[in-house]
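Chemist: no sequence on this one, just coordinates:
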């Protein structure tokens, strides 16, 4: 029972980690696109 609870919390940690990683990648991509848009705007 205790082991199951532990694995579940680990799963949550993995989900949060993946979410943060995706968010970071997404913002990096967005910033690159925004920079390109600015260059095209000029």
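Modeler: Thanks, I have it. These figures come from a predicted structure and were not determined experimentally.

Chemist: only C-alpha atoms for contact and neighbour calcs from this point on.
Modeler: OK.

Chemist: the helices in this structure, which residues?
Modeler: 2-41 (DSSP state H).

Chemist: what's the neighbour count on residue 9?
Modeler: Other residues within reach of residue 9, judged by other CA atoms under 10 Å, total 11.

Chemist: roughly how far apart are it and residue 34?
Modeler: 37 Å (CA to CA, to the nearest Å).

Chemist: With residue 13 instead?
Modeler: In this view, residue 13 and residue 34 are 31 Å apart by CA to CA.

Chemist: Included below, for side-by-side comparison, is a second structure:
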């Protein structure tokens, strides 16, 4: 896509940043879910 001019380098960097942030959010959500589940047992 980059070679075809369909996207830019900056767009790729932004995409990787967004994916990284979503990964951190999901890690935090999983930690919270595990804590809530452990408290219910």
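Modeler: Great, that's in hand. In this text the structure is predicted, and so the values were computed from the model without any measurement.

Chemist: Just give the number of residues close to the aligned partner of residue 22 of structure 2 in structure 1.
Modeler: Superposed on structure 1 with TM-score structural alignment, residue 22 of structure 2 falls opposite residue 19. Neighbours of residue 19 of structure 1 under the rule other CA under 10 Å: 12.

Chemist: aligned partner of residue 37 of structure 1 in structure 2?
Modeler: Counting by TM-score structural alignment, the partner of residue 37 of structure 1 is residue 40.

Chemist: and the gap between its match and residue 8 of structure 2?
Modeler: Residue 40 of structure 2 sits 48 Å away from residue 8 of structure 2, going by CA to CA.

Chemist: who has more neighbours, those two?
Modeler: Taking other CA under 10 Å, residue 40 of structure 2 and residue 8 do not tie; residue 8 has more neighbours (13 against 6).

Chemist: Now check structure 1 for the residue matching that one.
Modeler: In structure 1, residue 8 of structure 2 lands on residue 5 (TM-score structural alignment).
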